[in-house]
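Structure for this input, please:
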Amino acid sequence: MTTASYRASRILGRRLRRRREELGLRQDEVAALSQVNASHYGKLERGESNPTVQTLLQISITLEVEPAWLVRGLDDEALLSASEIMHRSF
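Predicted structure coming up:
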């Protein structure tokens, strides 16, 4: 079963890739401009890793987007399966 956090990471990664491609940049260029390790940036785009707040801010500056655009909706109930919602503790 896929977890909500995994799905959120994948969505974030797709947003990063889409915006990078819109700007005509390569992964290594975004990484260098954001002062992020290129391998780590690649993992972010593939949804294999989660950024720190600092990394998210640096990347959002490079990609010329508001940080909120990158994470908006990642905590929505739509990301959770029915069983995850029922077993979610508050």
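
Going by C-alpha atoms from here, please, whenever you check contacts or count neighbours.
Will do.

For the chain, which segments count as helices?
Secondary structure of the chain by DSSP state H: the helices cover 4-22, 27-34, 38-45, 53-62, 67-71, 82-87.

what's the spatially most central residue of the chain in contact with, if anything?
Centroid-nearest residue in the chain: Leu12, 2.7 Å away (criterion: C-alpha atoms, centre = their mean). Going by C-alpha atoms under 8 Å, 6 or more residues apart in numbering, Leu12 touches 44-45, 47, 70-71, 74.

can you check Asp28 too?
Applying C-alpha under 8 Å, 6+ apart, one finds that Asp28 lies in contact with Ala38.

Tell me how far it lies from Ile11.
Distance, Asp28 to Ile11, using C-alpha to C-alpha, to the nearest Å: 20 Å.

Over to Ser39?
Applying C-alpha to C-alpha, one obtains 19 Å for the distance of Ser39 from Ile11.

And those two? Which one has more around it.
Per other C-alpha atoms under 10 Å, whichever of Ser39 and Ile11 has more neighbours is Ile11, with 20 against 11.

That one is in contact with Gly47, isn't it?
Yes - if you go by C-alpha atoms under 8 Å, Ile11 and Gly47 touch, sitting 7.4 Å apart.

For the comparison step, fold the sequence that follows:
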Amino acid sequence: MPGIHSSAARIIGERIRDARRALGISMDDLSELAEVSLTTIGKIERGTQSPTAETLVRIASALEIDAGSLISGLQAKDFGEREHAYTVKDFLRARRELSGRG
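Here you go, the predicted structure:
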């Protein structure tokens, strides 16, 4: 069984599940309303798959909620380890140094 994709995926999945249950609809109902496969809905709700922006909007629309509410409060660290752990300021400084303007 696949593990959790990230803490963000788990949180988004929980929010979707909570909203779906509050409406009293099944995953199958949500799948049909959002035009997203039942398998994908299940994976997202379990946190084993992160939804694309399009899928997130489709699901939120079907649940009659704002898509932003599903990602509200999430930060980059919630999506797992970053390949580049430096800030924009660090990036720009390095770019200037490489171009000889620093």
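
Work out the TM-score between the chains.
TM-score for the superposed chains, counting by TM-score structural alignment, normalised by the length of the first structure: 0.80, backed by 82 aligned residues with a C-alpha RMSD of 2.3 Å.

hang on, the earlier thing: please list which of the contacts of Leu12 of the first structure are preserved in the second structure.
With both residues aligned by TM-score structural alignment, their matches' C-alpha atoms under 8 Å, the contacts of those that the second structure also has are 44-45, 47, 70-71.

Would you mind giving these as TSV with neighbour count and distance to Glu64 of the first structure added?
As requested, those are exported to TSV (neighbours: other C-alpha atoms under 10 Å; distance: C-alpha to C-alpha, whole Å):
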residue	neighbour count	distance to Glu64 of the first structure
Leu44	20	17
Glu45	22	16
Gly47	20	20
Leu70	20	11
Val71	15	14
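
quick one: which of those is nearest Tyr6 of the first structure?
Using C-alpha to C-alpha, Gly47 comes nearest to Tyr6 of the first structure of these, at 7.2 Å.

ok, the closest one - contacts?
Contacts of Gly47 of the first structure were listed using C-alpha under 8 Å, 6+ apart, and they are 6, 9-14.

May I ask which two of those residues are separated the most?
Taking C-alpha to C-alpha as the measure, the contacts of Gly47 of the first structure reach their widest spread between Tyr6 and Arg14, a distance of 12.5 Å.

which residues touch the spatially closest residue to Ser31 of the second structure that is not a sequence neighbour?
Nearest non-adjacent residue to Ser31 of the second structure, counting by C-alpha to C-alpha, 6 or more residues apart in numbering: Leu38, 5.2 Å away. Under the criterion of C-alpha under 8 Å, 6+ apart, the contact list for Leu38 of the second structure reads 27-28, 31.

How about Met27 of the second structure?
By C-alpha under 8 Å, 6+ apart, the neighbours of Met27 of the second structure are 20, 38, 41-42.

before we move on, the earlier item: with distance to Ile85 of the first structure added, can I get the contacts of Leu12 of the first structure in CSV?
Shown next, in CSV, are the contacts of Leu12 of the first structure (distance: C-alpha to C-alpha, whole Å):
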residue, distance to Ile85 of the first structure
Leu44, 26
Glu45, 26
Gly47, 22
Leu70, 23
Val71, 20
Leu74, 15
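
Determine how far stretch 20-27 of the second structure lies from the middle of the whole chain.
The chain centroid and the centroid of stretch 20-27 of the second structure are separated by 20 Å under C-alpha atoms, centre = their mean, to the nearest Å.
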